[in-house]
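1. I need the structure of the sequence given here:
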Amino acid sequence: MALVGYARVSSVGQSLEIQEKALSEAGCEKIFAEKRSGLTAKGRRQLEDALDYVREGDTFIVTRLDRLARSVGDLFAIIERLQGKGVAFRCLQQSGVDTDSSTGRLMMAILGAVAAFEADIRKERQLEGIARAKARGVYKGRKRQIDAHEIRTLQEAGMGPSAIAKKMSIGRASVYRYLAKEPQ
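-> Take a look at the predicted model:
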């Protein structure tokens, strides 16, 4: 019966240190950690490895519920997978969130729904802010990363799309896209 921890932050600039320390102090013998978005469970290699690693009788621990999942669907899929293996679940900073009792399962459902609601509200506010900025003429979107003039100049000099992409350190598909929409 092992305690297995999982830590996650959303971006490369954030630190996993605090979560890893809390999980170690909670007695986790093995900790899986990654820097990936939590909007979906897909593509989170360390989470997959952790879920494969745990065995019957183990306890899977996270510091906060939103470190595990941001959607109620993902949360319950993960918990169902753990329960199917006979693995308990515990959340350190949200005491009472566990799979050992009906109250713990209820708390987990409520907090999971609140986390999903918060993510939706945050996205709505962001889109509203962008719409207001566009209406004021302030928001122009992301700045162009590719110098279209340079692509055309290199092509006119006889360079092919693959060579242009390599020289400009951009994807070959980007060069093809640009050349397809520009008149010859």
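
2. okay, CA-based contacts and neighbour counts for the rest of this
-> Will do.

3. where along this structure do the strands fall?
-> Counting by DSSP state E, the chain has strands at residues 3-9, 30-35, 59-62, 88-91.

4. Export those as JSON lines, with columns for mean neighbour count.
-> Below are those laid out as JSON lines (neighbours: other CA atoms under 10 Å):
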{"stretch": "strand 3-9", "mean neighbour count": "24"}
{"stretch": "strand 30-35", "mean neighbour count": "18"}
{"stretch": "strand 59-62", "mean neighbour count": "24"}
{"stretch": "strand 88-91", "mean neighbour count": "22"}
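
5. distance of residue 106 from residue 100?
-> Distance of residue 106 to residue 100, computed by CA to CA, to the nearest Å: 11 Å.

6. Ignore what I typed, I meant residue 25.
-> Counting by CA to CA, the gap from residue 25 to residue 100 is 21 Å.

7. And residue 168, by the same measure?
-> 56 Å.

8. ok, these two, which is more surrounded?
-> residue 168 (16 against 12; other CA atoms under 10 Å).

9. What's the end-to-end length of stretch 63-81?
-> By CA to CA, the extent of stretch 63-81 from end to end equals 19 Å.

10. Same question for stretch 16-33.
-> From its first residue to its last, stretch 16-33 covers 7 Å (CA to CA).

11. Equivalent analysis for stretch 4-19, please.
-> End-to-end for stretch 4-19, by CA to CA: 13 Å.

12. Proceed likewise with the subsequent sequence, for comparison:
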Amino acid sequence: MGRKFGYARISSDQGQDLASQRMKLEELGAMVVFSDIGNGSTLVGRDGLDSLLKLLEPGDEVISLHPDRIGRDTADLLTVGKRIVERKAVLRIHDPQIVFDGSDFMGEVLLTLFGMVGSIEKHFIKARQRRGIEAAKAKGIYKGRPPSIDPVRVRELHQQGMGPTAIAKNLKIARASVYRALAA
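-> Coordinates of the predicted model:
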């Protein structure tokens, strides 16, 4: 019999808490719970999930409370599910009950279905967000996200002889952002 691992994710630590997910996953038998804080619309930057997937051995089980904790679209859900099965382990989702071990076509159908539901939900969230932003702009309340890059500092470093790659590393920003700041 393999080991049972839990996977929990919250979108942000602003008003959300991993503790309730951890507790439920432990009740379901998870000996260790891996977790991430971040947007569910991408698998990029999910260090907890990456660590969990690397640790899996044949016979292990990954438990998640809901499909959207793993991914908010079909491609991500199936990618994670298949990576688990490649390790000869099993993905078990608690609610709704889905077991994906690669041997049952219905497991893949259910992951696909709930991935589609997640995609639809993500679409509606973005649409509501856009409507809210437009309403706030109309009232003069919304000014946009504050700049995360200081173009003056980018130009200063460039004038000191620092190249774009070095500036990007120094300021912990993307090199493309450096080029945009220099071109502005």
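
13. hang on, the earlier thing: could you export the strands of structure 1 as TSV, including distance to residue 141 of structure 1?
-> Output for the strands of structure 1, formatted as TSV (distance: least, CA to CA, whole Å):
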stretch	distance to residue 141 of structure 1
strand 3-9	26
strand 30-35	26
strand 59-62	37
strand 88-91	39
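
14. dump the residue contacts of the spatially most central residue of structure 2.
-> In structure 2, the residue lying closest to the centroid (CA atoms, centre = their mean) is residue 40, at 3.6 Å. Neighbouring residues of residue 40 of structure 2 by CA atoms under 8 Å, 6 or more residues apart in numbering: 9, 11, 68, 69, 70, 71, 72.

15. Grab the nearest non-local neighbour of the aligned residue in structure 1 for the fourth one.
-> When structure 1 is aligned by TM-score structural alignment, residue 69 of structure 2 is paired with residue 67. Taking CA to CA, 6 or more residues apart in numbering, and ignoring the residues beside it in sequence, residue 67 of structure 1 has residue 8 as its nearest neighbour in space, at 5.5 Å.

16. Look up how far residue 48 of structure 1 lies from that neighbour.
-> For residue 8 of structure 1, the distance to residue 48 of structure 1 - CA to CA - is 13 Å.

17. To what extent does the longest helix seen in structure 2 diverge from structure 1 after superposition?
-> Determined from DSSP state H, the single longest helix within structure 2 is helix 105-138. Here the mean offset of helix 105-138 of structure 2 against structure 1 after fitting is 1.8 Å, by mean CA distance after the TM-score superposition for structure 1.

18. Which secondary structure elements does that helix sit against?
-> Helices and strands touching helix 105-138 of structure 2, as assessed by 3 or more CA pairs under 8 Å, 6 or more residues apart in numbering; DSSP states H and E, comprise helix 67-70, helix 74-86, strand 98-100.

19. now with 7 Å?
-> Where contact means 3 or more CA pairs under 7 Å, 6 or more residues apart in numbering; DSSP states H and E, helix 105-138 of structure 2 is packed against helix 74-86, strand 98-100.

20. Onto which residues of structure 1 does stretch 37-45 of structure 2 map?
-> The counterpart of stretch 37-45 of structure 2 in structure 1, using TM-score structural alignment, spans residues 35-43.

21. chain center to the matching stretch, what's the gap?
-> In terms of CA atoms, centre = their mean, to the nearest Å, the centre of stretch 35-43 of structure 1 is found 3 Å from the chain centre.

22. Now do the same for residue 133 of structure 1: its match in structure 2.
-> By TM-score structural alignment, residue 133 of structure 1 lines up with residue 136.

23. Not counting sequence-adjacent ones, nearest residue to its match?
-> residue 142 (5.0 Å).

24. Save the contacts of residue 40 of structure 2 as JSON lines, and put in distance to residue 54 of structure 2 too.
-> Shown next, in JSON lines, are those (distance: CA to CA, whole Å):
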{"residue": "9", "distance to residue 54 of structure 2": "18"}
{"residue": "11", "distance to residue 54 of structure 2": "23"}
{"residue": "68", "distance to residue 54 of structure 2": "21"}
{"residue": "69", "distance to residue 54 of structure 2": "18"}
{"residue": "70", "distance to residue 54 of structure 2": "16"}
{"residue": "71", "distance to residue 54 of structure 2": "18"}
{"residue": "72", "distance to residue 54 of structure 2": "22"}
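
25. Let me know the closest of the residues you listed to residue 56 of structure 2.
-> Distances from residue 56 of structure 2 to the contacts of residue 40 of structure 2, taken as CA to CA, are shortest for residue 70 (16.0 Å).

26. and the closest one, what does it touch?
-> By CA atoms under 7 Å, 6 or more residues apart in numbering, the contact set of residue 70 of structure 2 is residue 77.

27. before we move on, what about residue 58 of structure 1?
-> Applying CA under 7 Å, 6+ apart, the residues near residue 58 of structure 1 are 1, 2, 3, 87, 88.

28. Which position in structure 1 pairs with residue 57 of structure 2?
-> By TM-score structural alignment, residue 57 of structure 2 lines up with residue 55.
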